[in-house]
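> structure for the following, please:
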Amino acid sequence: MAEADLSHHGHVSLWSGRLTVRLESENHGPSRLADATVRIDFSAPAAPGQALPAHCLWGGDRTVLCRTGQLRPVVRSRETVLELELDGDPAEVVVRVDTAWNGGASDQNPENHRHRVLVPATGDAYAF
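The predicted model follows:
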């Protein structure tokens, strides 16, 4: 079985009912990954009918799934940017980022790809 240490890093912000997520994934090795999928969940539902980047799809009204593409060791993925309008104007949102699929590779350090971020509606960028 291949071993790959996948991590996700970026930042999220919320202002006037608009949630922005900027995310990159990285493989710390030692094996390369042909592809992986990152799941982004948010605690407030998104307004219906919004377009996503070509490498992403909706997994429900509170979930987006995005492909990372091939990840060689110590190489970052393309940046994924989600700009979503939420239903209503919440005062805060909880965003969870996690690996949904990594091609079956063994990951000895799963904590660097699991994040939970409380995002107040301040417009500030909160890092993960």
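> only C-alpha atoms for contact and neighbour calcs from this point on.
Fine.
> and Asn112, that one's in a strand?
No - read with DSSP: H, G, I helix; E, B strand; the rest coil, Asn112 is helix and lies in no strand.
> ok, for it, nearest residue in space, not its chain neighbours?
In space, Asn112 comes closest to Ser7 once its chain neighbours are excluded; the distance is 5.1 Å by C-alpha to C-alpha, 6 or more residues apart in numbering.
> secondary structure element for the one you found, which one?
Element membership for Ser7, per DSSP states H and E: strand 4-15.
> what packs against that strand?
Packing contacts for strand 4-15, counted by 3 or more C-alpha pairs under 8 Å, 6 or more residues apart in numbering; DSSP states H and E, involve strand 18-30, strand 92-101, strand 115-120, strand 126-127.
> mind listing what's buried in the second one?
In other words, strand 92-101. Using 16 or more other C-alpha atoms under 10 Å as the burial criterion, the residues of strand 92-101 that qualify are 92-93, 95-99.
> next one: the first one
Residues of strand 18-30 classed as buried: 18-29 (neighbour count, 16+ other C-alpha under 10 Å).
> how about stretch 74-94?
Residues 76-77, 80-86, 90, 92-93 are the ones in stretch 74-94 that count as buried (16+ other C-alpha under 10 Å).
> widest-spaced pair of those residues?
The distance between the two most remote of the buried residues of stretch 74-94 (C-alpha to C-alpha) is 32.1 Å, for Arg76 and Pro90.
> Arg32 contacts Gly69, correct?
No - contact criterion C-alpha atoms under 8 Å: Arg32 and Gly69 do not qualify, at 11.0 Å.
> which of these two has more neighbours?
Under the neighbour definition other C-alpha atoms under 10 Å, Arg32 and Gly69 were set side by side, and Arg32 has more, 19 against 15.
> here's the other one to compare against:
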Amino acid sequence: MEVVTVRRGAVRSVVMAGLLVLLGAGAGTAHARSGYSGSGPEADVAYHGRVALGGGRLRILLVPQNDGPAALANATVRLRLSAELADRQELAEGCVRAGLREVMCETGPLPLHGRGRHIGLVLELRERTPEVVVRVDTWWNGGATDRNHTNNEHVVLALDTGDAYAF
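Predicted structure coming up:
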């Protein structure tokens, strides 16, 4: 099993993004997700990876990418599940649990026309289920404009077969 973590200090950035929403910057975060940013850079964040469900465990390998035209210092990817997570989770560095069915992870730097760090997760589910829907999207991107959401918003159905489903 390959699990690669993101850089040290990532939890702070993910938590800070959440705090910004709670402290009234939620409108700016929502605008960043909708493609509006005002004076921020323009970037095209994309996620590629695979999801596998087997025996009550959901394995996710995700590679963030930036197709430009500007580099990003950081972004936060959100993973929402159709099934509840078990109470105890061992998450990769830079990832936090954000609810009963949600995990957020810092991507680290996203260079212009380059890939970020691999994010690998093994999530324990509360109950074994025959299928899980995984929704992947960008929660925070530093205020950048991203006009192409087709490559950073994914919905993946994983059946409890152990097979990997790519996105």
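> thought Ala98 of structure 2 was touching Cys105?
No - under the contact definition of C-alpha under 8 Å, Ala98 of structure 2 does not touch Cys105, with a separation of 9.9 Å.
> those two: who's more crowded?
Cys105 (29 against 16).
> quick one, what contacts that one?
Cys105 of structure 2 sits next to 10-11, 14, 76-78, 94-96, 119 when contact means C-alpha atoms under 8 Å, 6 or more residues apart in numbering.
> highest neighbour count among these?
Among the contacts of Cys105 of structure 2, where neighbours are counted by other C-alpha under 10 Å, the top count belongs to Cys95, at 27 neighbours.
> that residue matches what in structure 1?
When the structures are aligned by TM-score structural alignment, the residue of structure 1 matched to Cys95 of structure 2 is Cys56.
> how about its match, nearest residue that isn't a chain neighbour?
With C-alpha to C-alpha, 6+ apart as the measure, Cys66 is the residue that lies nearest to Cys56 of structure 1, at 4.1 Å, once sequence neighbours are left out.
> cool, Val122 of structure 2 as well?
Using C-alpha to C-alpha, 6+ apart and skipping residues adjacent in sequence, the residue nearest Val122 of structure 2 is Arg59, 4.5 Å away.
> what's the one you found in contact with, if anything?
The contact partners of Arg59 of structure 2, taken as C-alpha under 8 Å, 6+ apart, are 51-53, 120-123.
> separation between the residue nearest to Cys56 of structure 1 and Leu84 of structure 1?
Using C-alpha to C-alpha, to the nearest Å, one obtains 14 Å as the distance from Cys66 of structure 1 to Leu84 of structure 1.
> ditto for Ser7 of structure 1
In this view, Ser7 of structure 1 and Leu84 of structure 1 are 23 Å apart by C-alpha to C-alpha.
> and what of Glu3 of structure 1?
With distances taken as C-alpha to C-alpha, Glu3 of structure 1 is found 34 Å from Leu84 of structure 1.
> over to Glu26 of structure 1?
Using C-alpha to C-alpha, one obtains 24 Å as the distance from Glu26 of structure 1 to Leu84 of structure 1.
> which ones are touching the residue nearest in space to the middle of structure 2?
Of all residues in structure 2, the one closest to the mean position by C-alpha atoms, centre = their mean is Val77, 2.3 Å from it. Counting by C-alpha under 8 Å, 6+ apart, Val77 of structure 2 touches 104-107, 136-140.
> between those residues, which is nearest Tyr165 of structure 2?
Sorting those by how near they are to Tyr165 of structure 2, with C-alpha to C-alpha, puts Val136 at the top with 13.3 Å.
> wait, the closest one sits on Thr150?
No - in terms of C-alpha under 8 Å, Val136 of structure 2 does not count as a neighbour of Thr150; the distance is 11.1 Å.
> so Ala44 of structure 1 is in contact with Leu86, correct?
Yes - the pair formed by Ala44 of structure 1 and Leu86 meets the contact definition of C-alpha under 8 Å, at 6.7 Å.
> would you list the contacts of Cys105 of structure 2 in CSV and tack on distance to Gly28 of structure 2 and secondary structure?
Putting the contacts of Cys105 of structure 2 into CSV (distance: C-alpha to C-alpha, whole Å; DSSP: H, G, I helix; E, B strand; the rest coil) gives the following:
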residue, distance to Gly28 of structure 2, secondary structure
Ala10, 21, helix
Val11, 21, helix
Val14, 16, helix
Thr76, 14, strand
Val77, 17, strand
Arg78, 17, strand
Gly94, 23, coil
Cys95, 22, strand
Val96, 21, strand
Ile119, 26, strand
